[in-house]
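Undergrad: sequence unknown, structure follows:
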């Protein structure tokens, strides 16, 4: 799942330059780091509670009422709200918590503090056959749309079929998980091709046949991309401007790149929902906010600050914010990695790709981008993040990449590429993002590269996916920020290196890697983690198509009247489901 600036940097939807893609400190760099903080590693998995029932466990001390404003610095938010398109940390963490339900979902276990997979629209977590090539879910018969109309299994079938439409939903997750796993026949491309015979409905049961074993269907079931879609009046893009809600809140107003306002949905029944609450009266999300101004709101004692949440805290104010906010200052882990993606079709020499890695000035780029080295970012070496099952600790060039311009310069000379030009886009709309890009440029130039930076303020991923774009044709260095969709490398490696995937921004394609991905899916489930770790090492040492830059933590904050403020380890985000306003 992408981390984005505009909606997901692959999650920020319009990415900026690498580390800055998911935000930058409006103060223009520097940073005052709390002395007791360090990077936290994510856990390896989530428990499953198949028999969880609604209503969700009450939160101690929770009160009903109040209006919450969420400030989102340096991120333009979702371009649309169509559930089939949803594949970003920010967008999914809002919609899946508050407005859109699917077959399964996550909730936070109050005792352990860990996330767990529980039913949602389904009565349990699904029943697979012995080899995981067929799954059956029983859909609840007591859930409704905001209109009062019942949600039907046929609408879930239609939602799954819709996820195959990669021409309409060019960056949706269905391209990876539905197309690659669900048996709708060769070339099936969504409802325009008619009925998918591999998805059948009988009464309240929906049965999904797979083209290969898919033991993670219960996790894929948590995505709103395969949740219900009305059979009528749901054409894209109109539906994405105000889709029908079936969660505790519904959309009052959506202004792309500016704001999203949610109000209570009176057709949501808490007795049907094992995880969500409806404590807050309304939510207002304000996108693309200035980092310094947002920090100052939380540092003030104004009435505005008490019910404010910041979706990102600036590094330069971190110490003061930690002192001011107390328990409402949180550091959230996640299986998230930032990468640079040299164009594999243009930068064909592995040693030149390694030269780029040695020329990346991690500390200065991180600080200039408003992040905190050692706390919110640590240097990366592998495709898989720490905490992911099967991950192997290895170094593509024998040791951890650090900023060594002389070593990079030597590799360039040996490759006969001294003076090679690196061309990439950057967002010049914010001083912090521009500063991070300039720091990166300076590091490359010191290593003997020439650099061409192209100002670009729109959706980076849409640009990278547009093969006809004159700008995209000029690029030989792109980026991607990625978080696992669930705790498996099957959601980390294929989206980034499998040929034809929208977030394979390096345009990497090697037959033995593609075969290995296919082969791993046929292994017994208990053998797959080790196989993914071996493949990660093979990709990194033999091909090195992506430069892992940083493993990520994020800082979030909330005002004094926000109760039960905590993080969501499944989404690498804020846990919006359980928040309330103290009265």
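TA: Done, it's in. Predicted model only: the values in this text are computed from it and were never measured.

Undergrad: When you work out contacts or count neighbours from here on, use the C-alpha atoms and nothing else.
TA: Noted.

Undergrad: which residues of the stretch 151-300 of the chain fall in strands?
TA: 199-202, 205-209, 249-255, 259-264, 282-289 (DSSP state E, counting those that start in this stretch).

Undergrad: will you turn those strands into JSON lines that also has mean neighbour count and distance to residue 66?
TA: Compiled in JSON lines, those are given as follows (neighbours: other C-alpha atoms under 10 Å; distance: least, C-alpha to C-alpha, whole Å):
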{"stretch": "strand 199-202", "mean neighbour count": "17", "distance to residue 66": "41"}
{"stretch": "strand 205-209", "mean neighbour count": "21", "distance to residue 66": "39"}
{"stretch": "strand 249-255", "mean neighbour count": "20", "distance to residue 66": "14"}
{"stretch": "strand 259-264", "mean neighbour count": "20", "distance to residue 66": "11"}
{"stretch": "strand 282-289", "mean neighbour count": "20", "distance to residue 66": "7"}
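
Undergrad: JSON lines for these, including distance to residue 500?
TA: As requested, the strands of the stretch 151-300 of the chain are exported to JSON lines (distance: least, C-alpha to C-alpha, whole Å):
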{"stretch": "strand 199-202", "distance to residue 500": "25"}
{"stretch": "strand 205-209", "distance to residue 500": "24"}
{"stretch": "strand 249-255", "distance to residue 500": "32"}
{"stretch": "strand 259-264", "distance to residue 500": "33"}
{"stretch": "strand 282-289", "distance to residue 500": "31"}
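
Undergrad: okay, pairing it with this:
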């Protein structure tokens, strides 16, 4: 990305990092997939959603995790653009105009994007959805108390202070209602009838995808007068809350009489009523499927591998679907470490990585599979392996590279990892065994608490040669993966590494990422990102480990069961139905 690095960008990365450890996603697939992606049956039935929860917020400008966004997008929240229900990754990433008539029109230098709202759109009370509602929703993303993802602050053409914070305070209070503040947001988000134009501070080729995230959803200003809006779901979609949402308990979604299927290219009328229960541990949710009314229930949380046997005991009383998760786990070699100063040493480390042992220790294929890139299948820039040594690694070739690098074996390295996950100690030991066979002397450093805070602190950066981490896309683009992890301009400061734990600082890399982010044409842009990632892997800048897998379980009367990777891997409620 071009432009001056800002603290707002780092804030967005921090917000994403806070959710990355718990958010899972996936691509469609699994034993029931061929049947489950059919058109919903029995739309007049009742569906029950079983979830551990709690949902932090339904307020669009407060939704920061992709799984919540996926549920909200299918039930009640519409955005300018969105991703459709589909059977495969290629279909799921086909961006579609949602509230907007199409996916937008940019100007020549990609600094202006215009979207025209569909005619006749209304909120659940029958009031029209206007360009002003879009502007007001975006304005809320600037308020301190929304906790928004930071895209609006980062990209809209609104001046920033020296510390990177926006000069626009959001729409609240006397400061936010001042004429100066109103002009700032009006100039950045222009309204001309039903056409909204976003003026950006830098070229952004994927802004049509960015406006699919919740912080760009419209919001009716009058709803801010209702008090605490954290769990207010004022609907523009097919469902609305029958009564207020109760955190840790849930609520009931009923049909929105003001929604019209003919004005919605993505959603169909599903079950008559959706009972959304929170507060259920996965084992309790699984047990509920075996009850008489559990046949029309769906678990919204992935099935833990430890409960696989209990799922099998349900037999034909349940059905399931398995697919890729959003998160990719990887290792970041410290480029400032003496141990990894040479490229061949970094490559040797990658070649001697035993992914098979790592995957098996963490639950086997039911929980994840070997990964060869940070770019999963749902991203158009996904590609084949660059340094494919096989799942078990190639320690002999690793030793040859160390010899060519004139390194005295063994090369001593310290590897930090997050140890509060079941099986992680064993998984890291499996990796250590492979590295030692490849010519390394490994010291494992388990970190139990405040993991990302500890490994991201500049003051301790030189204590570790390798850091374990994970990451997931915000929308289907490498732009939400590679720059947040490897662009030193938005990560490295005097006190923090951001999420750039390997301290990668490469001007040519930054320029290549800028060019990829500004490339017109989906295919050309995907190819540019593929090349960026390929060079990172060739350089040994990171070592991909595992692509997480998720399995969702539903009762026998649930139809259309599928996973949508574009929305963080939640079951796609746009295709789910019930037989009775």
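TA: Thanks, I have it. Computed from a prediction, not measured in an experiment: that's the story for all the values here.

Undergrad: Is residue 321 of the first structure in a helix, a strand, or coil?
TA: Using DSSP: H, G, I helix; E, B strand; the rest coil, the structure places residue 321 of the first structure in helix.

Undergrad: Could you name the helices and strands sitting against the longest helix anywhere in the second structure?
TA: The residue-count maximum for a helix in the second structure (DSSP state H) belongs to helix 522-538. Applying 3 or more C-alpha pairs under 8 Å, 6 or more residues apart in numbering; DSSP states H and E, we find helix 522-538 of the second structure packed against helix 507-517.

Undergrad: thinking again about what came up before, of all the strands of the stretch 151-300 of the first structure, which one comes closest to residue 138 of the first structure?
TA: For these, proximity to residue 138 of the first structure was assessed by C-alpha to C-alpha; strand 205-209 is nearest, at 4.4 Å.

Undergrad: Can you tell me what sits against the helix or strand where residue 472 of the first structure lies?
TA: Using DSSP states H and E, residue 472 of the first structure maps to helix 470-474. Helix 470-474 of the first structure is contacted from outside by 423, 463, 464, 466, 467, using C-alpha atoms under 8 Å, 6 or more residues apart in numbering.

Undergrad: in the stretch 201-350 of the first structure, which spans are helices?
TA: Along the stretch 201-350 of the first structure, the stretches classed as helices by DSSP state H, counting those that start in this stretch are 217-220, 238-241, 291-299, 303-306, 318-325, 350-358.

Undergrad: Mean neighbour count added to these, as CSV?
TA: Shown next, in CSV, are the helices of the stretch 201-350 of the first structure (neighbours: other C-alpha atoms under 10 Å):
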stretch, mean neighbour count
helix 217-220, 22
helix 238-241, 16
helix 291-299, 21
helix 303-306, 17
helix 318-325, 17
helix 350-358, 23
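
Undergrad: so which of these comes closest to residue 97 of the first structure?
TA: Closest among the helices of the stretch 201-350 of the first structure, using C-alpha to C-alpha: helix 217-220, at 15.3 Å.

Undergrad: report the angle between the axes of the longest helix of the second structure and helix 507-517?
TA: Between helix 522-538 of the second structure and helix 507-517, the angle comes out at 160 degrees (axes from the mean of the first three to the mean of the last three C-alpha atoms, to 10 degrees).

Undergrad: Helix 522-538 of the second structure vs helix 343-351, what angle?
TA: 100 degrees.

Undergrad: Need the helices of the stretch 201-350 of the first structure in CSV (columns: distance to residue 389 of the first structure).
TA: Formatted as CSV, the helices of the stretch 201-350 of the first structure follow (distance: least, C-alpha to C-alpha, whole Å):
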stretch, distance to residue 389 of the first structure
helix 217-220, 16
helix 238-241, 36
helix 291-299, 35
helix 303-306, 40
helix 318-325, 32
helix 350-358, 26
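
Undergrad: related to what we said a few turns ago, would you tell me which of the strands of the stretch 151-300 of the first structure gets closest to residue 9 of the first structure?
TA: Here strand 282-289 is closest among the strands of the stretch 151-300 of the first structure (C-alpha to C-alpha), at 13.2 Å.

Undergrad: That closest one vs the second structure, average offset?
TA: Its matched residues in the second structure lie on average 4.1 Å from strand 282-289 of the first structure after superposition (mean C-alpha distance after the TM-score superposition for the first structure).
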